[in-house]
Structure formats: C-alpha cells, structure tokens
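Trainee: Quick one, structure for this:
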Amino acid sequence: MTFRIRTATSRDLQPLYEMAKLTGGGFTNLPPDRKALTAKLARSADACLKSEGEISDELFVLVLENVETGEVRGTAQLFTRVGQNWPFYSYRLATLTQHSKELERTFRAEMLNLVTDLEGSSEVGGLFLHPAERAGGLGLLLARSRYLFIAMHRARFADRILAELRGIIDERGGSPFWDGVAGRFFGMSFQEADYFNAINGNQFIADLMPRHPVYIAMLPESARSAIGLPHPSGRAAMRMLEAEGFAHEGYVDIFDGGPTMTARTDRVASIAGARNAVLATGEPAEGGFGALVATGNLANFRCCFATAERRGEELLIDAEAAAELGAEPGATVWFVER
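Mentor: Predicted structure coming up:
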C-alpha cells in the first residue's frame, strides 16, 4: 500500500478545498472556504513550531497522501483543547422524573440541556476520506494515526478526548434537528448556520440560544428521531470510536443532533497500546504482525501501515513502509498493532 499520513502544509490547500466540496454539508471542521482552510493550515503550522508546554488551544491538520502520485486523498484534525477561544456548547440528554400522588402516576420527561461540560477536552475530528479511496483500510489508517500522534506528543493533549459525529442530514442538505430546535430561534437555515459556525465560531450560539431546557416531547417527530444518531456515512466511524473505547454519554451536537463520543485519553486503545522502539536493519520474519508505524515530530510526523517484527527494543518493518516513512535504521518509531 502506497499511502501514508503526514502533517499538512500550506501546499495542501487546494486538495483540501476540493475535498471540502465533496462533504455534502454538516462538516464544520472542513468548510469549502479557502480563507477558513488557509487559517486552519496556518494554525497547524504555528502549533508545530511551538515547543511543549502548557496545554493550549492548538490545531494539527493531517493528510493522507498517495506516496507514488503525491495526491492528497484524505484528511483528519486534532484539537488540543476546545472551548478556549469561545465556549464549546453541547446538548446533554437528561431525564426529569415527577410524581403525582393524586393521579398515582409518575412522569418522566426527557430534556436537552445546553452545557459546556466538555470544555477543556481534546478533540479528534475533521476526518474525511475521498470517496474514491474508501477501501483497503485507509479510513482506519486516518483515524488511528491521530492516536499515535497523541501518544507521541502526549503533553500537548488533555486527559479527556471527544469526537463529534455528523448527524442526520436530509436529501435537501438540511437538518431535521436544527429545524426543530435551534433553527426556530436563529432565523437561519442549517446550511447558513453551519457555514457561519465553520468560518466565525459559535459565539452567536451563546448570544442567541435559549438557556432553558428543551422538552423532547414538544419537538416534531423528525427532530426527535434524529437525536443522537450519526449520519449513515458516519456509522463506520462510530464503530471505530467504540472499538477504541469511546462511548456516547448523552452529549449531542447543537446543530444537527449527532452524537458526541467521549473517552479518557489514556484509555483510548490505540494510545494505551502505543509503544516506541528503535528501527532496525532488515526485513521482518515471515509471519510478522500488521501494525501502524509512525515517526517524526510535529511537522515531520509520518505514519503508515507496515508488516513488523519486534526484537527486544528494536522493530523491523518492511522496506516499503520504511521508505514511506523516510525512516533510517536507528530512528525512534512508534507503533500499535493493526
């Protein structure tokens, strides 16, 4: 396989823009806007120049590159600490139980509460794979490479991590959840609000969103049925997150009602299972194990699939993978079994 993950550069603007136009809406972290994407790449470059220190609001952008052609065919992002420049809002599902002695009945009302509980968490997001490449495990490579990046730069990330999954989008590109909840207060379509948020941030939510709980029973059925459900294209991503140890703990996106998955950073399987070793000379023996292997620091980060063999403190990987990583014997590499 001739694909690798690397840290994005300013030269990746055009392919990122072309992919952003393919997302179909509701993909806040990858807006089809050159100015916004340029700002993201600049933030990532600045984060790569910063030495490790106190956790702050940083962004790293990764891309999936075909090594043979140089084409960029996917992307993913890591946010080190959300909610620092503006509040990070979520809805959280809650239940209010009330009892009437006279009626001898107990009523349980499900509600949506506007919260900032997840403020200060790290976030993995912005994962998009070109439709022509959705085979061969490349989505898995994109997703799990982020966890190796975190393991290699652990001091830059918080102790809790989240992932927002895109919610249900109808055939018109609208959101039944938005139309039934927030859209009633903003006078904006879902596409308008989503685009505005992607470009300007969500302070306008703080300015206009009502603070009172929303009783789910009062919402239209179309909105109720969308709460906590991922977009059909995101179901595989949800399964991958669950396999890593993420769980849906009742948080949903304020725009489209999609599920927000959370985990303790050090308990994410690919982070907890990541190990470092010294790259050795030679080919792994027949029957070696499949692995994701990464090397480099920040701007020089590289990751790919490899066939590997562990020999004490050393790791042997196949020659193709070593070439994709640009790694020489003696280099420090990080790996996790595939």
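Trainee: drop to CA atoms for contacts and neighbour counts, all remaining ones
Mentor: Will do.
Trainee: Verify the contact between T262 and L165 for me.
Mentor: No: using C-alpha atoms under 8 Å, T262 is not in contact with L165; the gap is 11.1 Å.
Trainee: so P329 sits right up against G282, yeah?
Mentor: No: using C-alpha under 8 Å, P329 is not in contact with G282; the gap is 9.1 Å.
Trainee: And the residue lying closest to P213 once chain neighbours are set aside, how far from A94?
Mentor: Closest residue in space to P213, ignoring its immediate chain neighbours: N113 at 4.8 Å, by C-alpha to C-alpha, 6 or more residues apart in numbering. Computed as C-alpha to C-alpha, to the nearest Å, the N113 to A94 distance reads 7 Å.
Trainee: Now show me the structure for the sequence below, then we'll compare the two:
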Amino acid sequence: MTFVIRPAATDDLQHLYEMAKLTGGGFTNLPPDRNSLTAKLEGSQAAFDREGQDIVGETFVLVLENTETTDVRGTCQLFTAVGHQYPFYSYRIGTLTQYSKELDRTVTAELLSLCNDLGGTSEVGGLFLHPGERAGGLGLLLARSRYLFIAAHRHRFGDRILAELRGIIDERGGSPFWDAIGGKFFGMSFQEADEFNAIHGNQFIADLMPKHPVYIAMLDEAAKKVIGLPHPSGRAAMRMLENEGFSYQGYVDIFDGGPTMLANTDKVKSIADAHYGEVVDDELEKGEKSLIAAGQLKDFRCCYGAREFREGGVAIDSLAAELLKVGKGDMVWSVAR
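Mentor: You can find the predicted model right below:
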C-alpha cells in the first residue's frame, strides 16, 4: 500500500469524524462533533488559500491518504500562533522558597501558576493514526511531515514551537489532575470539560479558574503523581519529540496535567536538516530512505521515498515522484528517514 500526506478537504469530514470517535477522550484537537470538525476544515481551507506572509493565527489540517483506496487513515495539525484569538492557558510549575529565622528552617514549595507565557508560539498537534495502520512508520510520517511543511512555509510560523501531550486518563475516562483542581470549581467531569473545550474553546477557564497559584503539596497523591506525565499511548510521541529537539520545560496542560514540549523552531532537527533542491532524476532505483515533500500550501504533498544527492540537485524514486506529482526540474524538500 502507498500513502501520501496532503491538505485536508471538506470532503474528508466523515473520515475525520469516524477517527475522532476512536480517540478515547482527552483529544481536544479532534472532537467527535461534526460542527466543530466542519469549522476546523473550513478554517484550514482558508489558511491553505491565503498567500500572505504574516502570522495571523491559523490552523492547517493534513491527512494521511491510502492512495490505492483513497481512504483517509490519519491526520495531524499545525497551528501558526496559539492564543491569537483567545488566550492560551497553561500551568507553569515554579517554586517558592521561604526562610524562618526563628525556626532556622528553609521551606521550598512547588506551585502551579496559571499563565499565558506561550501565547504566540506555533504548535504541532492533532496527530491521530487509525488503529488499523499502526505499523510501517506511518505515525512517524504524519509527525515529521509537519516539519517539512513548516520548512516550506517558514514565514507563516513563529520562532518557538510547542506540542501538548495528552496526560494521564484513568480507566473511567477521568483525569486525577482535573478532579483535584478544575473539577473543584466547575462542577463538571473531566470528560464534560474536555468536550466543552473542544467545541466552544477554553474562555470558561479564564472566567472561572482561580487565578492564585496552587500549592502542589496540597493536592492528593493521585493528582501529584501524574503532573507532567504523558498518557501511556503518548510515550512514543514524547520520544519522537525529544529526538527532534523538544524538551519539557515545566509547563503542563490545565485540564489533564500532561506535559507541554517546547523547541526553537529553527533548531527542530527535521527542519534544520531539511534539504531543498531541484529534482534532476525521477527514476532513482536505490537511495537513502527519506521523507520527501513538494508543493506550496494547498498543493503540498509528502511521502516516504528514496533520494540521492547529485550535482545540481537530488534524484528521487519514481513512486515518490508519482505520489508528489513532480518530475525533473521541480523543487522538493527532503530529510533522511
């Protein structure tokens, strides 16, 4: 089977809806709600259609297509600037150290502080691969295709980039972190709050969440133990992000306490190592296994292929050329697999 990454279209709604029902909750960027998904697809199409150079807070939705069946089997998203329209909230983990002269004792406490520190940062997120396709490196193709998209459209993205990882969800579909903090103030279960956020946004957090720092020591053990930890299904994604140069810097999600990973955009490995060159041969038989991408905005496509650097450009294999709709003289981005 052959797969290609391409921009999502409004015709992909049913495929995305079916995948959204498989996420198991805690997946804000892919809600199982047709109206929300329709709005996301329409916003994405507007972003692909716009040709301006400025950063205006857009969402690009990409999908993984089986070219033999035309079925959509995965998706991922890019956000050019979070917090552009509505504030982007995180909890920042900090410390407060106090000293008592009378007791001759120093006490250091960890605090969770609600903040907007990451506003304006670009984001990679919304990655979901159909359970029936979790083999053959397709998750890696989805994840890293986003970096080639950023490389090809660098002016549309900020100098920092983040990725939020889903936090720990228990067997009931609840969140120990939410139950210990948000649940105390909103009268909503984690699933209810998560669904509301996915459909209506998180302005309700700004309206009702207490603004004072929360002492971590005052949380129950179940909540303390999950702060900054990814969901078991997200551990591989965390390793992939670390391999790209992302790191956990003390910011966690306000709903489930999952870690937020951060990187300098230009230092992300797949962006820094990306090569841009002219196709000088589109019938390469054997070469370095790579990700190869071509096209701007709505014409963007990415797939696995083989490449070989040659004088004046790069040679790629015929299947990649076919999937990307390129030939000799066209320009492609590539990075080693």
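Trainee: picking that back up, P329 and G282 of structure 1: who's more crowded?
Mentor: Each of P329 of structure 1 and G282 has its neighbours counted (other C-alpha atoms under 10 Å); P329 has more, 15 against 12.
Trainee: Tell me who's in contact with that one.
Mentor: Neighbouring residues of P329 of structure 1 by C-alpha atoms under 8 Å, 6 or more residues apart in numbering: 278-281.
Trainee: Equivalent analysis for Y215 of structure 2, please.
Mentor: Y215 of structure 2 neighbours (C-alpha under 8 Å, 6+ apart): 109-112.
Trainee: And for V314 of structure 2?
Mentor: Counting by C-alpha under 8 Å, 6+ apart, V314 of structure 2 has contacts 277-281, 307-308.
Trainee: about what we covered before: restricted to buried residues, select the contacts of P329 of structure 1 in ChimeraX.
Mentor: Selection of buried members from these for ChimeraX, criterion 16 or more other C-alpha atoms under 10 Å:
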select :278,279,280
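Trainee: I'd like the contacts of P329 of structure 1 as CSV, with distance to A226 of structure 1 appended.
Mentor: Below are the contacts of P329 of structure 1 laid out as CSV (distance: C-alpha to C-alpha, whole Å):
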residue, distance to A226 of structure 1
V278, 48
L279, 48
A280, 51
T281, 53
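Trainee: Arrange the contacts of P329 of structure 1 in CSV, one row each, with distance to L141 of structure 1 and secondary structure as further columns.
Mentor: Formatted as CSV, the contacts of P329 of structure 1 follow (distance: C-alpha to C-alpha, whole Å; DSSP: H, G, I helix; E, B strand; the rest coil):
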residue, distance to L141 of structure 1, secondary structure
V278, 22, strand
L279, 20, strand
A280, 23, coil
T281, 24, coil
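Trainee: which outside residues touch stretch 244-253 of structure 1?
Mentor: Residues outside stretch 244-253 of structure 1 that contact it (C-alpha under 8 Å, 6+ apart) are 89-94, 162, 164, 167, 227-228, 241, 258-263, 267-270.
Trainee: what's the matching residue for E133 of structure 2 over in structure 1?
Mentor: If you follow E133 of structure 2 across to structure 1 using TM-score structural alignment, you land on E133.
Trainee: What segments of structure 1 are helices?
Mentor: Here structure 1 has its helices, by DSSP state H, at 13-20, 34-49, 138-152, 176-180, 183-186, 190-200, 203-208, 221-224, 235-244, 269-272, 319-325.
Trainee: What mean distance separates the fifth one from the matching residues in structure 2?
Mentor: Per the superposition on structure 2, helix 183-186 of structure 1 and its aligned residues are separated by 0.7 Å on average (mean C-alpha distance after the TM-score superposition for structure 1).
Trainee: against structure 2, where does that helix fall?
Mentor: Helix 183-186 of structure 1 lines up with residues 183-186 of structure 2 when matched by TM-score structural alignment.
Trainee: to the chain's geometric centre, what's the distance from that stretch?
Mentor: Centroid separation for stretch 183-186 of structure 2 versus its chain: 27 Å, with C-alpha atoms, centre = their mean, to the nearest Å.
Trainee: Repeat that for stretch 238-247 of structure 1.
Mentor: That offset, for stretch 238-247 of structure 1, works out to 12 Å (C-alpha atoms, centre = their mean).
Trainee: same deal with stretch 71-78 of structure 1?
Mentor: In terms of C-alpha atoms, centre = their mean, the centre of stretch 71-78 of structure 1 is found 11 Å from the chain centre.
Trainee: quick one: contacts of that stretch?
Mentor: Stretch 71-78 of structure 1 has contacts (C-alpha under 8 Å, 6+ apart) with 12, 15-16, 19, 59-66, 122-130, 133, 142-143, 146.
Trainee: on that earlier part again, the residue nearest to P213 of structure 1 contacts L93, doesn't it?
Mentor: Yes: between N113 of structure 1 and L93 there is a contact under C-alpha under 8 Å: 6.6 Å.
Trainee: Who has more neighbours out of the two?
Mentor: A direct count of neighbours by other C-alpha under 10 Å for N113 of structure 1 and L93 places L93 higher, at 20 against 17.
Trainee: That one touches A109, doesn't it?
Mentor: No: the pair L93 of structure 1 / A109 is not scored as a contact, 10.5 Å apart, by C-alpha under 8 Å.
Trainee: what residues do these two have in common as contacts?
Mentor: Overlap of the contact sets of L93 of structure 1 and A109 (by C-alpha under 8 Å, 6+ apart) is empty.
Trainee: Pull the contacting residues for the residue nearest the centre of structure 2.
Mentor: Centrality entry for structure 2: nearest residue to the mean C-alpha point is G125, 1.5 Å, by C-alpha atoms, centre = their mean. By C-alpha under 8 Å, 6+ apart, the contact set of G125 of structure 2 is 29, 76-79, 163-164.
Trainee: Quick check: the two most widely separated of those residues?
Mentor: Using C-alpha to C-alpha, the pair of the contacts of G125 of structure 2 lying farthest apart is C76 and E164, separated by 12.9 Å.
Trainee: Look at the two and report which has more neighbours.
Mentor: Higher neighbour count among C76 of structure 2 and E164: C76, with 26 against 20, using other C-alpha under 10 Å.
Trainee: Which residue of structure 1 is paired with that one in the alignment?
Mentor: For C76 of structure 2, the residue aligned by TM-score structural alignment is A76.
Trainee: what about the residue nearest to that match when sequence neighbours are not counted, neighbour count?
Mentor: Once flanking residues are discounted, A76 of structure 1 sits nearest to L127: 4.1 Å by C-alpha to C-alpha, 6+ apart. Neighbourhood size, L127 of structure 1 [other C-alpha under 10 Å]: 22.
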